[in-house]
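1. could you look at this predicted model? Sequence included:
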Amino acid sequence: MERLKIYGWAADHGGCGNYRIGLPMWALEKAGHDALAFSSSGFQIPTDLDVLVGQRIATPDQAARWHELAVDPARFFAMVYEVDDDVWSLHPSNPAYEFWQGPARQIAIDSIRVADAVSVSTDHLAEVVSAYNSNVVVLPNCVDAAVLTQTRPLTERLTIGWAGGTSHNDDFASVQKELKSYFRRNGAVEAHFIGTNHGPDIGRPAARYTGWMANLVDYLGGLDFDIGIAPLAHNAFNRSKSDLKFLEYASLGIPVVASDFGPYEATVEHGVTGMLARYPHEWAKHLTQLVNDDDLRHEIGSNARTWAATRTIQGNIWRWEAAYNTILGRSWTESAVAPSPGTLVPSSAGAAIET
């Protein structure tokens, strides 16, 4: 295996920056490469750089640097544009909608066009992006293997939870009526919301609420749900979404009730690794099944965790190695040694993204 020098230019220090830049760069470093994640546009290009990955280049300042590098006739490294959402199909309720309706929309397209390749998280998103650049590679969202051995906090009362920011308000609204009805009839079941407090929306103004945590260690450590929900509104944007919410729950052994749509219909095996709700009444039906049957809840959670073991960054970092070597036009063989699990520390969860 030829050692690569890779720079990952993250768009943020939140979930997207962590999962799409911070974690892969950390794993590449552990696999023997020279990899660095950062978020500042003031970086210097080392003389031995092989690959520059730029995440969601969409502002004038970012684009100026990106295009300056791309058109330089003396450029000696590959440039990969990274995006994990169909930002051109955002729902109006999404806080980023106005931003992507402005200049950012075309800036992103132009930046994709001058890149040597584009990396995305799903097949459907690859189809969308291929309209602007034909060289697209799918690199799935992954988790640190250490999460699979993590014990989630115990709760005093059986808890149904949801973790999602304001960008998912439309998703939650799609099942709000059904959840409100369910929680009205099941007072002994606790609700816990992380990121956005939907307690008042379901008639539980005193529901447990935890603010959003950008650090993955803190965030995953706070998922104390006995059952997790993953609703998705039926729209074009969500067709390109990844199964990350299911993956997070599954990695902690949390059984999920998810919308039978988009990434979940292809990933969740109904009744085995989770429950899929196709029709509105099925949300209450599946939640009731899991709440009332401890054995089923534990069995599905265990099956989901077994599945999640196939989606660790340690077990999949070869995909990044293969992609970057292919983009560089080099032959490639898989690393003999994968990075070890058990290292879920701030350096693997976003703090590796330098400012």
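-> Happy to help now that I have it. Numbers count the residues shown, from 1 in each chain.
2. CA only for contacts and neighbour counts going forward, please
-> Noted.
3. for the stretch 201-350 of the chain, which segments count as helices?
-> With DSSP state H, counting those that start in this stretch applied, the stretch 201-350 of the chain shows helices at 216-221, 236-239, 244-251, 263-267, 281-292, 294-308, 313-327, listed in chain order.
4. tell me the most buried of these?
-> Across those, averaging neighbours per residue (mean count of other CA atoms under 10 Å) puts helix 244-251 on top, at a mean of 24.
5. list the contacts for the closest residue to Ala230 other than its chain neighbours?
-> Ranked by CA to CA, 6 or more residues apart in numbering and with sequence neighbours excluded, the top spatial neighbour of Ala230 is Ala258, at 4.4 Å. Contact criterion CA atoms under 8 Å, 6 or more residues apart in numbering gives 229-232, 246, 264, 274-277 as the residues in contact with Ala258.
6. before we move on, what about Phe193?
-> By CA under 8 Å, 6+ apart, the contact list for Phe193 reads 161-164, 199, 207-210.
7. buried ones in stretch 209-216?
-> Along stretch 209-216, these residues count as buried under the neighbour rule (16 or more other CA atoms under 10 Å): 209-210, 212, 214-216.
8. among those residues, which one sits closest to Asp85?
-> Within the set of the buried residues of stretch 209-216, Ala214 lies nearest Asp85; the separation is 18.2 Å, counting by CA to CA.
9. how about the nearest residue to Arg157 once chain neighbours are set aside, what does it touch?
-> The shortest distance from Arg157 to any non-neighbouring residue, by CA to CA, 6+ apart, is to Glu190 (6.2 Å). Residues touching Glu190, when contacts are defined by CA under 8 Å, 6+ apart, comprise 157-160, 207-208.
10. please repeat the previous calculation with a cut-off of 10 Å.
-> If you count contacts by CA atoms under 10 Å, 6 or more residues apart in numbering, Glu190 has them with 155-161, 183, 204, 206-208, 225-226.
11. cool, Trp307 as well?
-> Going by CA under 10 Å, 6+ apart, Trp307 touches 247, 250-251, 253, 267-268, 273, 301.
12. farthest-separated two in those?
-> Between any two of these, the greatest separation by CA to CA is 15.6 Å, found for Gly253 and Thr267.
13. with adjacent residues omitted, what lies nearest to the residue most central in space within the chain?
-> Residue closest to the average C-alpha location in the chain (CA atoms, centre = their mean): Leu244, at 4.6 Å. Ranked by CA to CA, 6+ apart and with sequence neighbours excluded, the top spatial neighbour of Leu244 is Asn141, at 6.4 Å.
14. take a look at this one as well, against the first:
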Amino acid sequence: MNVLFIVPYPVGRAASQRFRVEQFLPYLQATGISYKLVPFWSRDTFAILYKGGNILRKIAGTLQGFLQRVALVLQLQQYDYIFIHREATPVGPPWFEWLAAKVFKVKLIFDFDDAIWLENTSAENQKASTYKQHHKIAKVCTWGYKISAGNRYLQEYAQQFNEQSVYLPTTINLAKYNRLKNQETERVVIGWIGSHSTLPYLKLIEPVLQQLEQQYTFDFVVIADREPDLTLKSLKFVRWREEVEVENLLQLNIGVMPLPETEWAKGKCAFKALQYMALGIPAVVSAVGANIAAVPHGNVGYTCTTERDWYKSLERLLLNIELRSRMGADGREWVAEKYSLTTHQHTFLNLFN
């Protein structure tokens, strides 16, 4: 069997791709299935993609990605399956997906972990969003042999167009997340990990953190690819790097994941919370979408609706080391049972049956 993986990002550069595609590849190889993985963006283009300026280089990198996709068309019949993570091209109609499924008749597996049929416009992607053609997701779901959806909300959407829509949560490799946070630290650290696209969500809990700062001493650590715009005396910024991701997360005693109550946020797969819990770090999250199922309230962390919920939950954990330790240990067991890589490897491999 031969599989072509069509992915947006260079290897090792984006969380969704790392945890939904790349970490499963050794299991695929172990079964004797060969594969080829082809990103749209080169490493050089991706390095400047979300930075200001470099317009000509970005245009050149985009054209290069399109030309590579065109060249792949003539190779499609070499493959038994084509696995597309999120989209084959970042803008324009789903021409590649249509050719693969309808003309070359290759079995198309479509994987997504966000509500990408909705517009989610930020200052950075506003121009590109005009050309995104978000409605194409419904068509791709219709053409798919199987659909892999990151949470139940996404699965329900896909099932409108394709009965072969499978729930495959974003999973954690516990062989890599192989340590348990020691909560006996001199100073408590509350923290968050993510990318520039979700950094604005931290504004939702900024007033709560400011209020806590008036009563308690702690650090608030943000692990990201860009510095946050927050007015907090407790703020410490750590630039994200894959090779020290686990070590940086182990700085935290408490992990947070605020989300707004929007349709887009319902498509999020609670992955930050899973990262925290896998390392024995209690998670405090917004009671939105997949967060509700991923973080059983009061057992492994807390789900919050109001600012008061956030304040009381964070305060409780700040003041109680035994509670942090117990919830952290229970969270680790919960992830091992429900969200680990080994638990869901067969769900991934069964996509190719």
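-> Yep, that arrived. Note that the structure is predicted; figures quoted are calculated from it, not measured.
15. farthest pair in the contacts of Glu190 of structure 1?
-> The widest separation within the contacts of Glu190 of structure 1, taken as CA to CA, falls between Ala206 and Asp226 and amounts to 18.7 Å.
16. those two: who's more crowded?
-> Under the neighbour definition other CA atoms under 10 Å, Ala206 of structure 1 and Asp226 were set side by side, and Asp226 has more, 26 against 12.
17. distance of the equivalent of the more buried one over in structure 2 relative to Ala294 of structure 2?
-> Taking TM-score structural alignment as the alignment basis, one finds that Asp226 of structure 1 is matched in structure 2 by Asn253. Distance of Asn253 of structure 2 to Ala294 of structure 2, computed by CA to CA, to the nearest Å: 19 Å.
18. also Val70 of structure 2?
-> Here the criterion is CA to CA. By it, Val70 of structure 2 lies 40 Å from Ala294 of structure 2.
19. now swap in Ile116 of structure 2 and tell me
-> In this view, Ile116 of structure 2 and Ala294 of structure 2 are 21 Å apart by CA to CA.
20. what's the match for the residue nearest to the centre of structure 1 in structure 2?
-> Under the alignment defined by TM-score structural alignment, Leu244 of structure 1 corresponds to Phe271 in structure 2.
21. please name the residues that touch Ser195 of structure 2.
-> Under the criterion of CA under 10 Å, 6+ apart, the contact partners of Ser195 of structure 2 comprise 14-15, 222-227, 240.
22. in structure 1, which spans are strands?
-> For structure 1, applying DSSP state E gives strands covering 5-9, 34-38, 51-55, 78-82, 117-120, 136-138, 159-164, 190-195, 208-210, 227-230, 256-259, 275-277, 353-354.
23. pick the most deeply packed of these.
-> Most buried among the strands of structure 1, counting by mean count of other CA under 10 Å: strand 256-259, with a mean of 28.
24. what number of residues lie near Ala115 of structure 1?
-> When neighbours are counted by other CA under 10 Å, Ala115 of structure 1 comes out with 24.
25. quick one: what's aligned to it in structure 2?
-> Following TM-score structural alignment, the counterpart assigned to Ala115 of structure 1 within structure 2 is Gly144.
26. my guess is its match meets Ala101, correct?
-> Yes: when contacts are counted by CA atoms under 10 Å, Gly144 of structure 2 is listed as touching Ala101 (7.2 Å).
27. overlap of the contact sets of the two?
-> Counting by CA under 10 Å, 6+ apart, the shared contacts of Gly144 of structure 2 and Ala101 are 82, 107-109.
28. end-to-end on stretch 291-302 of structure 2?
-> As for stretch 291-302 of structure 2, its first-to-last residue distance stands at 10 Å under the measure CA to CA.
29. which residue numbers in structure 1 does it align to?
-> By TM-score structural alignment, stretch 291-302 of structure 2 lines up with residues 264-275 in structure 1.
30. if we can go back for a sec, and the buried residues of stretch 209-216 of structure 1 as a markdown table, adding distance to Arg56 of structure 1?
-> Converted to a markdown table, the buried residues of stretch 209-216 of structure 1 look like this (distance: CA to CA, whole Å):
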| residue | distance to Arg56 of structure 1 |
| --- | --- |
| Tyr209 | 30 |
| Thr210 | 28 |
| Trp212 | 22 |
| Ala214 | 18 |
| Asn215 | 20 |
| Leu216 | 20 |
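31. which of those residues lies closest to Gln62 of structure 1?
-> The closest of the buried residues of stretch 209-216 of structure 1, once distances to Gln62 of structure 1 are taken by CA to CA, is Ala214, at 22.3 Å.
32. so what's Tyr264 of structure 1 up against?
-> Applying CA under 10 Å, 6+ apart as the definition, the contact partners of Tyr264 of structure 1 turn out to be 230-232, 239, 241-246, 257-258, 270, 274-276.
33. typed the wrong thing, it's Phe348 of structure 2
-> Listed by CA under 10 Å, 6+ apart, the contact set of Phe348 of structure 2 reads 20-21, 24-25, 27-28, 148, 166-168, 341.
34. how about it, what's its match in structure 1?
-> Aligned against structure 1 - with TM-score structural alignment as the criterion - Phe348 of structure 2 pairs with Trp320.
35. now do Lys58 of structure 2
-> With the correspondence set by TM-score structural alignment, Lys58 of structure 2 falls in a gap relative to structure 1.
36. these two touch, right, Lys58 of structure 2 and Phe46?
-> Yes: with contact defined as CA under 10 Å, Lys58 of structure 2 and Phe46 form a contacting pair (8.7 Å).
37. which residues sit in contact with the aligned partner of Asn141 of structure 1 in structure 2?
-> Aligned against structure 2 by TM-score structural alignment, Asn141 of structure 1 finds its counterpart in Thr170. Taking CA under 10 Å, 6+ apart as the contact definition, Thr170 of structure 2 lies against 15-21, 113, 149-151, 269-271, 274, 339-341, 344.
38. this completes my enquiry, with thanks.
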